[in-house]
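J.: this is a predicted model, with the sequence first.
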Amino acid sequence: MTEERVNLRKRNKEAPVQNGHSQSEEERKPRIPEFAHRESNLTVLLENVGHIRAIYHIFVVILLMLLFDTVVFDLVERGKINVGLSAVAYGFGDVKRGAKIWLYELSCALAFYPAFRFFAAGAQLFKRNTVLQHIWTILGVLGLAAVQLALVLVPVWDLGKKHLAIASSVAVTCEMFRFAMKIHAVVATCGHRCYSGEPLPSFKQYLYFLFAPTLVYRDQYPRTKQIRWGKVVSHFVEVAAIVFYNSFLWERFILPYWSDYGKQPQVEAGTVVRGMFGCVLPGVISFLCGFYCLLHAWLNAFAEMLKFGDRLFYEDWWTMSQFSKYFRAWNRVVHSWLRDYIYMPLAPRAGRALSTLFVFIVSSLAHELILALSFGFFYPVLLIQFGVCGLLMVPLTTISGRRFPNALNLFMWFTFFLGNGILWSLYPMEYFARKNCPPSEDDSFFVPKSWSCPEIVLKPNWTFHNPILII
């Protein structure tokens, strides 16, 4: 094994010069296969490392304590037992309307397949006539654009016209983007087959891809031999538990600070600052729970049901000291799609820097659209955090992260705590300001209402006292 590593290093050092430039370190690394039989990092750690299992148990106990706190407090205070169902029911309100939107999105995704086969048949029919094939290609591009626009614009119009409950809206908008990205992946991967006559994906392959936990299309994926239904049930139980976990966090830590925001014309600055710092810890816990719920439990459940062998949906992002590596490791499912279908086609023409910038813009706008449609207002806090601050951190931590890995990992976690505290403060402030403040002619979807209502003031007779000055 040692001899192989020495030979690999020698080959890397002797790598040929291409186009006047030596190969970059990233290009010299042996490429990890896109799909292979692999378990998720946390699955391996939880099964083999007792320390990680202990941390998992700590989070379970915190959930139980929040449940006991909610039950006992409401029993003593109001004489009724509350297990968080009210917050869950409020978040997933109007499920019937959300289901209709999702079924429409699924119909658009399914309708794409026969249209794709029809285009391929036409491309073969006009193969010997260059002019007709060129016209057919233009019509195909317009048809693809029409399908994608119908898939995106109708849900956006429907959600913009009438607000849907937050959790239901998040679900249908995420599904909208997921289906749109899947369609693009099939076209980008198999589009050339329409002209070459190579076999197109069968409907069974396409249907499998629509629900497989990946956004990168392949005709075949590594498959497991059997479905472990016990694993499926345990993962879905984790998903349900985390939904209640977040509802408890909302009821116990967010509502007490912000539910009355906007009912009074003025609010003291100290109250706002205390609330923002009070939301830091629940914000980070929710951030970690959201990661575990979606990228581990949910995706692993579907991977198990579909016998999808590659479970590497994320890497050990929590150990990173460079933001560029963190963005790649945090969500490999979306990162692989952005890399294969946006970055790599663009990089040879626009260069690496502009291609990276464009990837960040696309990802930031998609995240912001999900939040805007879910909350019912445009407030680009996440857009600034991710698309501006996060992008700036990529070059700033590239060298320093390698030189001072421990310090930069500490700094990265500091930004996670601070950023989530801001997110869990500013969005609820705006949400309740629009709910509690009196209507105004200046109210707008794009202009934050919390900037003008309520007025944030300092305490009367407030003065600054120098802590260094000794009296």
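T.: Perfect, I can see it now.

J.: drop to CA atoms for contacts and neighbour counts, all remaining ones
T.: Fine.

J.: do you know how far Leu132 is from Ala115?
T.: 18 Å (C-alpha to C-alpha, to the nearest Å).

J.: I meant to write Pro201 there.
T.: 13 Å.

J.: more neighbours: which of these two?
T.: Neighbour totals were compared for Pro201 and Ala115, and Pro201 leads with 19 against 15 (other C-alpha atoms under 10 Å).

J.: for comparison:
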Amino acid sequence: MSQKMPLSDVEDDTFSARTVEVKLNQIEDQTEIIEDTENNDKSAAPRHLRFRDKEFILRPSLLTERFERGPAGIIYNFFFALLLLSTIATLFKDFYEHGNPLYHFWLIVWNFEQLPITLTAWLAMFLSTILFTYYGMRFWSRIGCAKLTLFNQSPFLFAYIGYIIALFYYSLKFVFMWKLNCACSFIITCENTRFAMKVHSFVRENFCKGRRKKMNVANNRGEQKTPIDAEYDMPTLEQFIYFMFCPAFLYRDTYPRSTTREWRVVGKHLVHCLCSIYLTNLAFIHLVRPNFEQMTYEEGVPWQQLVYSIFPSIVPGAICMVALFFGLLHSWLNMFSEAMLFGDRRFYANWWNSRNMAEYYRNWNLVVHDWLYTYVYRDIALLIGSRNGLNVAQIMVFFFSAAFHEYWFGVSLRLFYPVMFTLYFVLGGIFFFVSRLIREPYIWNIAMWFNLLIGTGMFFAAYAPEWSGEGRTYYDVLGIKLHPDTCGSSESFLELKKAYDVLRRPFDRALYDKQLISQHSRTSRYEQYSASRMHSQMHERNTYGYSQQHHHDFYGENWEKYWYRHYGNSGQTSTFQEEKRRKELLQRWNKVIAIIFCFLMSYHFLSLYIIRKKRQYINSLVASDEIAKSYLRQPGYKDKAFDEDEVKHIGKILRKNIDEAKHQRKEVLDTASGINTDVWMDTVTEPVDFNSLPKIAEKHHYFDKAIPRTPWPSSHS
């Protein structure tokens, strides 16, 4: 019987391939934890927890590989054809029913109508990270301190915690002050979370560098400081900005970079993101809204109907889940990776074929998982220690994930309805432990998809009735009350429909406004805020959205009485003035932001165009050895006879330098001889002194002994 080598013997050679393989296998099989088993008596030996560090390597996304080499392209074509057919059907339906084939875009317009002011808030959050985080860290590292303690560093610790709190507080205050709609609110909440996670990673990864810097400053106090002491190894601003935009939550000074950038690929991923948004819009309009707007929320919805509504919600839930995965985790992150030459694009793994629930949670979003593993799971496990620490750390990871998911949806929908938290933390946690009991892979895969589909159905079935019930307009409620199925008479319902049709048609609505103003002179000063327009705005904003409290109070009142009370009085109310000022300010901000955005985009594309034309021109010159020939056209060389092989050798040297510059992705290549791309461009256009050419030739040894050498001319020739 062969005797297995104990792990202690294998670990003698730390860097052997066998040792590395054993450790990697233990990391995968034992929940990424290596246990020190030098003593075979496990009950007596203490457990030593060692965790892996994230390593960024050059690799494409999994779907990119499957699209290029695999059957995934067929699935992509299927969904694209399905989206195209749904679009054609929707355009035809809108043109037939509303006279406008683009009518179904109202939900997208409503969600993103405040995008310019939202981008302003995003820019303020981003600039705050540079001002308070980056420069704050540099300022902290330059304050000398021989020994760091919690007491003498407590002011900086409180300042850091205060900044994180302020980042969330002021961004949320902005959301509620400007009354942002769902999508814009979701942008702010997700981005302040993303900024907080990146800031924490930057501070954690550079804390040791700052500590060494502080000690170095304290030890060299009063002595002359060298440039190395002044800067030490703190990150540059360029590194910080790159980290804030790259699709990674773990800070590194350098990341693996791809060698080429294709803007066509960037545009393709952007189109995929827009198509995902459009697909979600179609799912809500055709599958979600019709199912829940028919419920009589005023009289109460029976629980049997709510339970049944879970199953029709599974299809739109699955569509939205696929759109979220493909649009955000694949297309959006790959778009930024391609634009920023970010090499490690494994943002997810094959979560659809996971072996257990833990593997699914890990593979669904590797970017967030790496952050949670590094700064939550590992820290808590090391703080507590032993196997209990691992269990507590695992529970805390679930809790943080569930809490922030609930935070995003709760703020965006303006509902404190912890369905997401319950689905993610409670039911998801139970299924997490149950999944460990399932041994058969195909049974587990069926159970996983059952859990995902029923979970998305429960999500829509819980939030959609709450949202639709809050979003009833006056005519929606009145239409339900006067419907023939409710009151048995159709005359009142037809009169209501006629009034509603007048208000929703632009021409009839304008005629109605003129008649209303001529009859009631008191409203002439508020022509731009006519009754029909106010109703139209409230209807568009609340048919599928949250409503204001005063709108709830208005449900049982007469519209004309409501208009006179709020907008027909002799003096404007404070609410009216505030709303008017807010809209005017929003319009001005939209214009300013649009102008700045157009200017920046024009400048950016113009710069890219100039750089591209310059590189094309240089490449054409290099390809035809024009740069080498330009050396020989200068005074002192043009009368000399140079062999063709010598010219090719000179061009070969220059081409080699240019290829190295492209490979290293540098705008300027500084070599020992001082040659760079700008000099090459000037060489073709303006005469320069080339007396240093013999030194260049000798340094590169480009003359072959078999080639007859031509004497170099002196400076007097």
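T.: Thanks, I have it. These numbers come from a predicted model, not from an experiment.

J.: neighbours around Glu268 of the first structure, how many?
T.: Glu268 of the first structure has 14 neighbours, counted by other C-alpha under 10 Å.

J.: nearest residue to it in space, please, no chain neighbours.
T.: In space, and not counting its chain neighbours, Glu268 of the first structure is closest to Val457: 5.0 Å by C-alpha to C-alpha, 6 or more residues apart in numbering.

J.: go ahead and confirm the one you found touches Val272.
T.: No. Val457 of the first structure is beyond contact range of Val272, at 9.9 Å (criterion: C-alpha atoms under 8 Å).

J.: so which of the two has more stuff around it?
T.: Legend: neighbour count by other C-alpha under 10 Å for Val457 of the first structure and Val272, higher for Val272 (18 against 13).

J.: so for the strand or helix carrying that one, what gets flagged as buried?
T.: In this structure, Val272 of the first structure sits in helix 269-278 according to DSSP states H and E. Across helix 269-278 of the first structure, burial judged by 16 or more other C-alpha atoms under 10 Å covers 272, 275-278.

J.: Ala109 of the first structure: which of the residues you listed is nearest?
T.: Met276 (41.6 Å; C-alpha to C-alpha).

J.: Thr137 of the first structure maps to what in the second structure?
T.: Mapped onto the second structure by TM-score structural alignment, Thr137 of the first structure lines up with Gln153.

J.: what about Ser202 of the first structure, how many residues close to it?
T.: 12.

J.: check Lys10 of the first structure too.
T.: Counted by other C-alpha under 10 Å, the residues lying close to Lys10 of the first structure total 11.

J.: show residues contacting the helix or strand hosting it.
T.: Using DSSP H and E, Lys10 of the first structure sits within helix 2-13. With contacts defined as C-alpha atoms under 8 Å, 6 or more residues apart in numbering, helix 2-13 of the first structure is touched by 28-29.

J.: mind listing what's buried in it?
T.: By 16+ other C-alpha under 10 Å, the buried positions in helix 2-13 of the first structure come out as Asn12.

J.: I'd like the next helix or strand past it.
T.: strand 17-18.

J.: pull the distance from that following strand to the chain's centre.
T.: Computed by C-alpha atoms, centre = their mean, to the nearest Å, the chain-centroid distance of strand 17-18 of the first structure equals 37 Å.
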